[in-house]
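*Asks:* What shape does this take:
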Amino acid sequence: MSGWAAHLVIAPILLPLVVSAAMLLFDERRRKLKRWMSFATTGALLAIAIILLRATDPYGVAAAPLVYLLGDWPAPFGIVLVVDRLSALMLLLTSVLGFTSLFYSMARWDRAGPRFHALFLLLLMGVNGAFLTGDIFNLFVFFEVLLAASYGLVLHGSGTDRARAGLHYVAINVATSLLFLIGVSLIYSVTGTLNMADLAARIPLVPREDLMLLEGGAAILGIAFLVKAGMWPLCFWLPGTYAAAAPPVAAMFAILSKVGIYVILRLTTLLFGDGAGRAADFADEWMLFGGLATILYGTLGVLSSQTLVRLAGHYVLISTGILLAALGTGQSTVVAAALFYLVSSTLAVSAFYLIIEPIGRGGEDEVAQAIAEPVFEDEYIGALEEEEDEIGIAIPATLAVLGGGFIFCALLLSGLPPLSGFIAKFAIIDGLLRGDGAVPPTVWALITLIILSGLATVVAMTRAGIDLIWTPTERPQLQLSIVEAIPIGILLALCLALMVQAGAVMEYIERAARTLGDAALYTSAALDAPRAGDGAIAP
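*Replies:* Got it, this is the predicted structure:
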């Protein structure tokens, strides 16, 4: 990439920031304008993510990561943004979820409270920044941006349950941010840098007497990420918070736990991989056993859940546990399969959150109440009159559409053949069994829990589907608008495409995993990136 195209690296951060700031100039009477601004922005982010994905993997040929030097300051002194195959994949996944969740919210949910669109774009900015940054301190900054936006989105729509869950969420994440800063401070005190590429070069040279301080700082930092990822016993906040959030917000939050997984994967392979000397692989056992415990806890939660939103929240924990345990085995053959599972499970659970709301919608739903009694009444004067009839046209045979989507999600989340969830779990199990030598008991335990968690999900989803969809009741007839059906259809179609094109997708992800394991490639690209004054912006 050269010329103007090189600036696309910063666009996923800059574009939502500028548009969200511009939205603050308009009050809630201009909701239609805000909708179009948000929709155009998420569409542009999706296009940019596709371009960056192609740029990092030109026709399957090995390519160095794209590096953007903010202010033209060289690394490690300035802020560096880095895009490789993995970060480009995560950007694309975030853009897809952002586009579909925002589309769904336009049916009704964005009217349940003020500043929805500005907060939503700030959340996208923070998530994109976390995937792009090449500096741990700026990772903290982007984490705080996405958390600040998520605080407002969790509370969007008001209600006692939502306020209670939101306050718990805020308190836990404020404490986690403090741990983040402590871990960063300890790492900086030992190495004298926070640039990821520079850290990868300095950690092998850390003296033995400072090694414990370095590992302590990394462990504290890891706890902060594991809270956000939802590892047991740090995950008690997640099911309740996701259950209380508005459906499009919960669908977007499906990526937030994966931000923690991404950071753990990035730092363990880059800073504590095979080339880290005495600090190599120091946290693998903790990830493995923590992942096993998380799968077990999530499985029990799925079986005991009395509502679909709680079931979905506990499934997020199952997916987190599978990813952590698979990465904790330390087997390079499992990384690509785990990344394929990350993509498949995130798309599936996001679609499931969008399906849940129409299935459980009653005659007097909370959105109608929130719109009828707005908290900031002065900003809503005239806004509701303008958009009173914008919910959309109801789809005939809604029961068949929602029932079919529910069955499709059940098959995906359970990992039953032939869908992408099965392909991902089969690839993980195959990679675990391909390790050198005898298979250790912990690996057999992981394989057993993967299978049992899928069985538990089948049982729970079947029971819930019979109770809520196919059992005759006196509840109001299910309704679904076209605006709500389209994003659900997009997500399920992408899951189907993952099955049909599993070979091509897995080949890309395998190349991303190989690049991830090559710390020297990332380090040289970031530290040796030419400045604009030297005739180029990025390699």
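
*Asks:* From here on, just use CA atoms for contacts and neighbour counts.
*Replies:* Fine.

*Asks:* what about residue 429, how many neighbours?
*Replies:* Residues contacting residue 429 under the criterion other CA atoms under 10 Å number 22.

*Asks:* What distance do you get for it to residue 316?
*Replies:* Applying CA to CA, to the nearest Å, the value for residue 429 to residue 316 is 19 Å.

*Asks:* got it, and residue 398?
*Replies:* Taking CA to CA, one finds residue 398 at 27 Å from residue 316.

*Asks:* So between these two, which is more surrounded?
*Replies:* Set residue 398 next to residue 316 and count neighbours by other CA under 10 Å: residue 316 wins out with 28 against 18.

*Asks:* Could you double-check that the more buried one sits in contact with residue 349?
*Replies:* Yes. Between residue 316 and residue 349 there is a contact under CA atoms under 8 Å: 7.4 Å.

*Asks:* before we go on, could you also do this sequence so I can check it against the first one:
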Amino acid sequence: MTFTGFLLERLMPHLILAPIALPLLTAGLMLLLREERQRTKVTLNITSTLLGLVVAVLLLVQAKDPNLPGSLGVYLPGNWPAPFGIVLTIDRLSAMMLVLCSTVALATVLFSAARWHRAGVHFHPLFQFQLMGLAGAFLTADLFNLFVFFEIMLAASYGLLLHGSGRPRVSAGLHYIAINLAASSLFLIGVSMLYGITGTLNMADLAQSIAGIAPADRGLLHAAAAILAVAFLIKAAVWPLNFWLVPAYSAATAPVGALFALMTKVGVYSVLRLWTLLFGAEAGDSAQFGSQWLIGGGLLTMAFGAIGMLGSQRLGHIAGFAAILSSGTLLAAVGFGQNLLTGGLLYYLLSSTLAVSALFLLTDLIDRWRNDGSNLAPYEQTDDAPFLSADLMPTEGMNLDDKEEALIGQVIPAAAAFLGLAFIACTLIIAGLPPLPGFVGKFAMVHALLNPLGLGASSGFQLGAAGWTLVALLVASGLLALVALTRAGIRHFWAAHDRSAPKLLVLEGLPIALLLSACAALAWQAGAVMRYTQATADALHAPAGYVRAVMTADPVPNPPTKPAAAPGGSLP
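*Replies:* Sure thing, here's the model as predicted:
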């Protein structure tokens, strides 16, 4: 065996720990550096985030192993078996979420390196702590540690939201902190009640315990699950508990807003993970508990997000309502509890998150270009700064108007063209128009809803009013989003404005291109991605493999000890 093979064999079992340990160590190292060492911190942040993406891709590749349908691997950090010790698990869903998180994180840290990271202190350590909390929430297999990673994630988000100071950020930050503290309290109450009823907080052990709950305790079990669900739904921005999102996300700096687009998906992930584990077909009398509430709340959230987009004038608010619309679509689809529909919603989750994150980054560039035309802060207008474009409008030999501007053949500045094309791409994805992945995800969900036998339902299954309402809202919300974004595009790009051509740093254009290229890759490889998301959905709705892998994971045995030598040097 080569040295590389030996090293991989030794390291691969511990790779599941890397998405948590890597940002933790990076953040700790950056806290030891003085705030003036910004260039070093930027380099460390980008390098660590890029390594995190590489690790996530490696885990995703391993998660496609057909011999491990339920769970790729189980890691016992304390070397105690479940349900007594801490357990980390990696399966298709968590690996997919890690890749999505790392992709958005890499784009946002590159964008922040252009200017925003200098707007306040400790941006880079907070960014890494945020990634640690997100990764831990996706990997943990017990509710207590899910709460711990939620709090790490939220504590870092408080500092990131206030990054850059200013009264709007402070005001929105106070509301954001208050609602999340309330959600954390509900989380603790729900977890405590579940532990009192079942005697465990391990997710797999909970899944085994639900069916055997005494009838007298089942009402209390449902109350505990409902309280816990409210905490997750607040984070998922369900209506009417989403009043905080648009002011907070639009007040945050552009890279923070783009990273926060992942935060609502953590709430959706938690609902999907726990609901399919605890209240699937194996849950006895508790099977499908809360499904109607999920569907109803999701449908109302979709309507609220679409109307909010239509009624907003500011791009930041439109992006915030787009995040709400995406979250509502996912929650409504989760509530049906059908595997084909879940496969479609997972594909939609990927495309909508990438598009909303890109829209948040675009909002900063477009608003800066529209409002002041200066394009860059004074301290960033240096002679050696690499720009995406300059004013490329030759007029010699052309027909000119009264302002001595070209009547025909006028060259569009490269940066303006880039912003416009990127905005069009975001519009098509969020609205769900072909050929981009927003359309593929919505089409997959509509196809699943209109073909109920394909969902594995019985021949007597009826789509019902809720199903038809979801189909109608998928189409109507896309139309409203298209109108809202088209109107904003006309105002910002088509209407005449006396302003100079935009000047964009490469570090500002590259992250947006990265996110939109990932969306293009989703459309190009739609078949392969849909097969992956469908296999993920099938494993979620048949959680026996996940439960078995967690509950049968054995601790690593201690190395054998040599017997002590007897006096005189001989063995006894």
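
*Asks:* show me what contacts the residue nearest in space to the middle of the second structure?
*Replies:* For the second structure, residue 262 is the residue whose C-alpha lies nearest the centre (CA atoms, centre = their mean; 2.9 Å). Residues near residue 262 of the second structure by CA atoms under 8 Å, 6 or more residues apart in numbering: 101, 353.

*Asks:* Residue in the first structure paired with it?
*Replies:* With TM-score structural alignment as the matching criterion, the partner of residue 262 of the second structure in the first structure is residue 255.

*Asks:* For residue 251 of the second structure, what is the corresponding residue in the first structure?
*Replies:* By TM-score structural alignment, residue 251 of the second structure lines up with residue 244.

*Asks:* what do you get for residue 309 of the second structure?
*Replies:* Aligned by TM-score structural alignment, residue 309 of the second structure pairs with residue 302 of the first structure.

*Asks:* hmm, back to that, spatially, what comes nearest to the match of residue 251 of the second structure if we skip its sequence neighbours?
*Replies:* residue 162 (4.9 Å; CA to CA, 6 or more residues apart in numbering).

*Asks:* Quick check, that neighbour in contact with residue 245.
*Replies:* Yes. The criterion here is CA under 8 Å, and residue 162 of the first structure meets it with residue 245 at 6.5 Å.

*Asks:* which of the two has more neighbours?
*Replies:* With neighbours defined as other CA under 10 Å, residue 162 of the first structure and residue 245 compare such that residue 245 has more, 25 against 21.

*Asks:* Now do that one against residue 169 of the first structure, distance only.
*Replies:* Taking CA to CA, one finds residue 245 of the first structure at 11 Å from residue 169 of the first structure.

*Asks:* count of residues packed around residue 378 of the second structure?
*Replies:* Neighbours of residue 378 of the second structure (other CA under 10 Å): 8.

*Asks:* list residues touching both of residue 162 and residue 245 of the first structure?
*Replies:* 154-155.

*Asks:* Contact partners for residue 135 of the second structure?
*Replies:* By CA under 8 Å, 6+ apart, the neighbours of residue 135 of the second structure are 19-20, 98, 101.

*Asks:* List buried residues within those residues.
*Replies:* Taking 16 or more other CA atoms under 10 Å as the criterion, what is buried in those is 19-20, 98, 101.

*Asks:* Between all of these, which two are separated the most?
*Replies:* 20 and 101 (12.6 Å; CA to CA).

*Asks:* Give me the common contacts of the two.
*Replies:* 131, 135.

*Asks:* Which helix or strand contains the residue nearest to residue 244 of the first structure?
*Replies:* helix 160-191 (DSSP states H and E).

*Asks:* what does that helix correspond to over in the second structure?
*Replies:* Taking TM-score structural alignment, helix 160-191 of the first structure hits residues 167-198 over in the second structure.

*Asks:* picking up where we left off before, does the match of residue 309 of the second structure touch residue 314 like I think?
*Replies:* Yes. Between residue 302 of the first structure and residue 314 there is a contact at 5.6 Å, judged by CA under 8 Å.

*Asks:* Give me the more crowded residue out of those two.
*Replies:* residue 314 (31 against 28).

*Asks:* so what corresponds to the more buried one in the second structure?
*Replies:* Residue 314 of the first structure maps onto residue 321 in the second structure, by TM-score structural alignment.

*Asks:* For its match, which non-adjacent residue is closest in space?
*Replies:* residue 305 (4.9 Å).

*Asks:* hang on, the one you found packs against residue 324?
*Replies:* Yes. Judged on CA under 8 Å, residue 305 of the second structure makes contact with residue 324 at a distance of 5.2 Å.

*Asks:* gap between the equivalent of residue 389 of the second structure over in the first structure and residue 71 of the first structure?
*Replies:* Taking TM-score structural alignment, residue 389 of the second structure has residue 395 as its aligned residue in the first structure. Noted for residue 395 of the first structure: a distance of 52 Å to residue 71 of the first structure, by CA to CA.

*Asks:* for residue 533 of the first structure, same thing?
*Replies:* 11 Å.

*Asks:* more crowded one of those two?
*Replies:* Per other CA under 10 Å, whichever of residue 533 of the first structure and residue 71 has more neighbours is residue 71, with 11 against 8.

*Asks:* if I pick the residue mapped onto that one from the second structure, what's in contact with it?
*Replies:* Counting by TM-score structural alignment, residue 71 of the first structure corresponds to residue 78 in the second structure. Counting by CA under 8 Å, 6+ apart, residue 78 of the second structure touches 85-86.

*Asks:* Am I right that residue 78 of the second structure falls within a helix?
*Replies:* No. Using DSSP: H, G, I helix; E, B strand; the rest coil, the assignment for residue 78 of the second structure is coil, not a helix.

*Asks:* Relative to residue 85 of the second structure, how far out is it?
*Replies:* 6 Å.

*Asks:* Residue 126 of the second structure too?
*Replies:* 28 Å.

*Asks:* The two: which has the busier surroundings?
*Replies:* residue 126 (24 against 14).

*Asks:* Helix or strand for that one, just tell me which one.
*Replies:* Assigned by DSSP H and E, residue 126 of the second structure falls in helix 123-139.
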